[in-house]
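*Asks:* Build the 3D model from these lines:
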Amino acid sequence: MSTSVGTAILGAGIFAKEAHIPALGFLGDAAAPLKAVYSRSEKSSRDLADFAATTLKLTTPPDVYHDGDKATDLDALLARTDIHSVIIALPITLQPSIVLKALAAGKHVLSEKPVAPDVASGIELIKTYNSTYKPKGLIWRVAENFEAEKAVQAAAEAIRAGKIGKVIFFKAVVVNYIDKTSKWYLSPWRTVPDYQGGFLLDGGVHTIAVLRTVLPHRLTHLSGFASLNKDYLAPHDTIHAIVKADSQFHGTVELTWANPTSSRSTADGFVITGTDGWLTVDHSWQPKPVFRVVITSVVKAEGEPEREVEEVIEHPINGVAEEIGSFFRAIGGQNEAGFNLGDPLEALRDVAFIQAGLNSNGQLVDLIDLVPSTLDV
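*Replies:* Have a look, this model is predicted:
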């Protein structure tokens, strides 16, 4: 991309350092140059800038912006004409207001999931974008890296190609262990969350994004229960739900951050079952971080016994780079066929699922009623 205009990262937390900066390095010239970083504190902003300079091999660190000085605050950063976009990785309840501030300043925006802390605020945010900023040609995407993983998209393509026949049921099981020493728990806004669901919202939307991407029909109804099993993970740490895709198929979703030990459950992952086979999706970090899809197709030939054919698809975990690269290509006017990465309305449906799971208490919730099909105004 042109070096005359660049991007900025707003937020200097763990994900900015461990995911966004390395992703920019992976993309190289396909990404806009990082020209500035912002955090509420000068120290964290300066630390991120120094880390970026080392990781990206910059001759000079990106400019440092922080609160407390009008010359270096967020407004000053957004006033720069040489920055055409921002990547936002701030606390969940703060992000919507910063998304609007950046759009109002004429910047393209990639904001981290979830799109908003709840459905109501998400609807208003998307309506404002659609009515005020989208007509101006500004691009806003929600960074949901699981939907961008090549293996997840390959799973979706396999299902649409009929490799397992017609989907008839599914299950998703995600088991996590969080203790008080976890780097994810120690972020102050996670320790005392001011948004529904705690880790269930922050991390659970990933699971729903995978289902949304791979399943051929939208999930329409949910009945479930939520609970708190570890007091320090308040307000909730576990959801169990039965889910339906209208008259098409049904399945179960188990989400927990309350596993008693750090060892992962062997049942962790996704299983999509069809009339002619099944497909699994899981990921592992050893010996290298990968997403793996295993497709088992039942082959039926007249006069021969049924047989199973297995296909394995494996891709390195690289969803953050994929979503950022797609964002910059969209800014450059490249219309990409296939998956519509980062659609705020689709990301809101992920939030709606978690919200329904938290509030159902066994009652049937209509997910379609929660989020209208269009939010044009």
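
*Asks:* contacts and neighbour counts: CA atoms only from here.
*Replies:* OK.

*Asks:* can you map out the helices along the stretch 101-250 of the chain?
*Replies:* Under the criterion DSSP state H, counting those that start in this stretch, the stretch 101-250 of the chain contains helices at 119-128, 145-148, 150-160, 188-191, 199-214.

*Asks:* in the fourth one, what's buried?
*Replies:* The neighbour-count criterion (16 or more other CA atoms under 10 Å) identifies R190, T191 as the buried residues of helix 188-191.

*Asks:* What is the burial count for the nearest residue to V309 once chain neighbours are set aside?
*Replies:* Counting by CA to CA, 6 or more residues apart in numbering, S297 is the residue found nearest to V309 once chain neighbours are left out, at 5.2 Å. Residues contacting S297 under the criterion other CA atoms under 10 Å number 21.

*Asks:* please give me the structure for this one as well, since I'd like to look at both together:
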Amino acid sequence: MLKAGKHVIQEKPACGSITEAETALSCYNSFRASIPHQPIWAVAENYRFEPAFVEARKLINDIGDMLNIHVIVEGSMNSSNPYFSSSWRRNFTGGFILDMGVHFIAGLRMIVGCEISTVSAIVRYVDTTLPPPDNICSLFQLENGCAGVFVMAVSSTSPKIIWRIDGTKGALQIERGTGNGKHGYVVLLYSADGNCQKTFYPFSGVTEELKCFVHDIVQASSKEMTGHQADPRSSYVEGARDVAVLEAMLESSANEGAPVHVKKF
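*Replies:* Sure thing, here's the model as predicted:
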């Protein structure tokens, strides 16, 4: 479709492996120079468009220098979930850890505004109704030197999802929750004096990413907007970077937790 000059928005994850991503990008770069109008290639990663994460990115500087990061994901992927039986999610290395995990890595990267440089991880396979693996515990380090932990269980009896960043002037936490009968995210900003600013944002990332994609198409089609650059939050490269982090974690576990550098794009 891209080769035919059509704008494309694809489902996440961007790829099943970094090798796939490199092949796809190489193919894209080989023909795009011959296309008069550059087609937009977007990945539907709604977490980068959720208002809670957009706001958290603005608030991160209020907590001073980052001290440490915790990402805790206790999922609810079981037979009652509509995605449980989808075959494609079971047909690539990483299973639901990769399929679901890109969301949580995207949220992390969105909030901190810094790339993950190295990881060390151990993965396990406990629930045999799920594709392997279904649990991961990882230590990671950002390029700015700050370290954190990423813990994910695909299926849990007590689901919860939390991102927390502790800083020298406070702490920032984003957690899955409900408000006014709607599902979404709660953003909590803790100041050094102990006060807490709490705001709830209903889910709207899917709507926002599609609105952005349509907006980019309109701008790209306008004669007055020649050379319009699509929103980088939905770029294929951003999606591939999320996969790169998880693939590095899987590689680390295969080598008994040895540190692995995350592939750069």
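
*Asks:* Quick one: closest of the helices of the stretch 101-250 of the first structure to K136 of the first structure.
*Replies:* Set against K136 of the first structure and scored by CA to CA, the helices of the stretch 101-250 of the first structure come closest in helix 119-128, at 12.3 Å.

*Asks:* rewinding a little: A strand includes the residue nearest to V309 of the first structure, no?
*Replies:* Yes. The assignment for S297 of the first structure is a strand, going by DSSP: H, G, I helix; E, B strand; the rest coil.

*Asks:* Contacts only, for it.
*Replies:* Neighbour list for S297 of the first structure: K163, I164, D276, G277, W278, E308, V309, E310 [criterion: CA atoms under 8 Å, 6 or more residues apart in numbering].

*Asks:* same deal with I60 of the second structure?
*Replies:* Neighbouring residues of I60 of the second structure by CA under 8 Å, 6+ apart: I111, V112, L172.

*Asks:* now with 10 Å?
*Replies:* Contact analysis of I60 of the second structure by CA atoms under 10 Å, 6 or more residues apart in numbering lists M66, I111, V112, G113, I165, D166, G167, G170, A171, L172, Q173, L189.

*Asks:* ok, how many other residues are close to the counterpart of the last one in the first structure?
*Replies:* When you say that, I think you mean L189 of the second structure. Residue correspondence to the first structure (TM-score structural alignment): L189 of the second structure is matched to I295. Counted with other CA under 10 Å, residues neighbouring I295 of the first structure total 25.

*Asks:* Let me know the helix or strand that the spatially closest residue to I295 of the first structure that is not a sequence neighbour is in.
*Replies:* Leaving out its chain neighbours, the residue that sits closest to I295 of the first structure by CA to CA, 6+ apart is L279, at 4.4 Å. Assessed by DSSP states H and E, L279 of the first structure sits inside strand 277-284.

*Asks:* That strand aligns to what range in the second structure?
*Replies:* So strand 277-284 of the first structure is aligned with residues 170-177, judged by TM-score structural alignment.

*Asks:* do the same with stretch 169-179 of the first structure
*Replies:* Taken onto the second structure by TM-score structural alignment, stretch 169-179 of the first structure occupies residues 68-78 there.

*Asks:* how much space is there between the residue most central in space within the first structure and V86 of the first structure?
*Replies:* Centroid check for the first structure by CA atoms, centre = their mean gives E144 as the closest residue, at 2.2 Å. For E144 of the first structure, the distance to V86 of the first structure equals 16 Å [CA to CA, to the nearest Å].
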